[in-house]
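1. Prediction below, plus the sequence it came from.
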Amino acid sequence: MHARRSATHLLLATCLTAARLVSAGGDLALDMEGLLLPRQSSSSPSLFNLQAFTGALGGFSASAISQSPDPERPFEVDGDTFTDYQSAVNRACDNQKNECARAANANRDAVDFAVSDCDRQNNECKDAGNGAAFTRFPTSSDAEFDFFCDE
């Protein structure tokens, strides 16, 4: 009974917060955890980065995988768009590998890593993408404030 009452209070608080935001002229979307938050405008950059890999050999991190404005090619990496998540992961990881390898080749005496280390990191990056928990962007409908979650 206590858990049901807590869940009801949480739902009520969320609805009241959402109602205040909407009455103030805001718009809503669902985030990755299912919580309500203001939706970004269509002209602002994506708030979500689906890049799962955090390694940065030589200080070169994998590019962000953000949402493009094109619904047919929703994944964007360094200005290039892709139709599917895995292609975006591959590009982001390959871009990271290329930067790492350039640095390893150009500064062989100054860096403590080799191109083979960059290759290993590239495989780790792609493995992280294959096992990523989030591979899609949250979606919602704004028609009359109806929201649909794609599970």
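-> Right, received. Where do you want to start? Numbering: from 1, shown residues only.
2. CA atoms for contacts and neighbours, from now on please.
-> Noted.
3. ok, residue 18 touching residue 30?
-> No - assessed by CA atoms under 8 Å, residue 18 is found out of contact with residue 30, at 11.2 Å.
4. intersection of neighbour lists for the two?
-> Shared contacts of residue 18 and residue 30 (CA atoms under 8 Å, 6 or more residues apart in numbering): residue 36.
5. Next, count neighbours for residue 52.
-> By the criterion of other CA atoms under 10 Å, residue 52 has 21 neighbours.
6. for the one 10 residues further on, same thing?
-> Taking other CA under 10 Å as the neighbour definition, residue 62 ends up with a count of 25.
7. Contact partners for it?
-> 51, 53, 54, 55, 56, 92, 93, 95, 96, 125.
8. Apply 6 Å and report the result again.
-> 92, 93, 96 (CA atoms under 6 Å, 6 or more residues apart in numbering).
9. take a look at this one as well, against the first:
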Amino acid sequence: MQFTTFAILAILATVQARVLPRQNDAQKFTGALGGIKATPVLDSGNADRPFFVKGDTFVNAGAALQRSCDQQMNACMNLVNSQQANFKAADCQAQQQQCNAAA
């Protein structure tokens, strides 16, 4: 009985590993002004557009990583514009350059 349960669970795990996209974040930049991290760059599961960033898919990693950095920049600037940040717009811009350089 235990062997059968184990065998079924092993088969299900194998099938899911093939069907579900990997969720390893390709974005390695760790800077996070105001606690705002760069958007994750994930595997879309689509061979034609394999990179996924917050609802959008991309053909190549470079474009996906740039979008991730751009989204971080926008969120950073939103925080500055709300006057809730203890840093300036120039700091957000410098962080974006660092993020793009890390890509």
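-> On my side now, so go ahead. If you're wondering where the values come from, they're calculated on a predicted model, not measured in any experiment.
10. Just give the TM-score of the two.
-> Here the superposed chains carry a TM-score of 0.82, computed using TM-score structural alignment, normalised by the length of structure 2; 97 aligned residues with a CA RMSD of 2.3 Å.
11. Among the contacts of residue 62 of structure 1, which one has the most neighbours?
-> Going by other CA under 10 Å, residue 93 tops those with 27 neighbours.
12. What's that residue aligned with over in structure 2?
-> Residue pairing (TM-score structural alignment): residue 93 of structure 1 is matched to residue 69 of structure 2.
13. which SSE is its match in?
-> Per DSSP states H and E, residue 69 of structure 2 falls inside helix 61-81.
14. Against structure 1, what's the mean shift for that helix, could you check?
-> Its aligned residues in structure 1 lie a mean 0.4 Å from helix 61-81 of structure 2 after superposition (mean CA distance after the TM-score superposition for structure 1).
15. residues making contact with that helix?
-> Around helix 61-81 of structure 2, the neighbours that count as contacts under CA under 6 Å, 6+ apart are 38, 39, 58, 85, 92, 96, 99.
16. got the contact list for the second one?
-> To tie it back to what came earlier, the one meant is residue 39 of structure 2. residue 68.
17. That one matches what in structure 1?
-> Aligned partner of residue 39 of structure 2 by TM-score structural alignment: residue 63.
18. Would you state the strands of structure 2 in chain order?
-> With DSSP state E as the criterion, structure 2 has strands at 42-43, 51-53, 56-58.
19. if we can go back for a sec, which one of the contacts of residue 62 of structure 1 is nearest to residue 69 of structure 1?
-> Distance to residue 69 of structure 1, by CA to CA, is smallest for residue 92 among the contacts of residue 62 of structure 1, at 18.3 Å.
20. Pull the residues that contact stretch 2-22 of structure 2.
-> With CA under 6 Å, 6+ apart as the criterion, stretch 2-22 of structure 2 contacts 43, 45.
21. can you rerun that using 7 Å?
-> Applying CA atoms under 7 Å, 6 or more residues apart in numbering, the external contacts of stretch 2-22 of structure 2 come out as 43, 44, 45.
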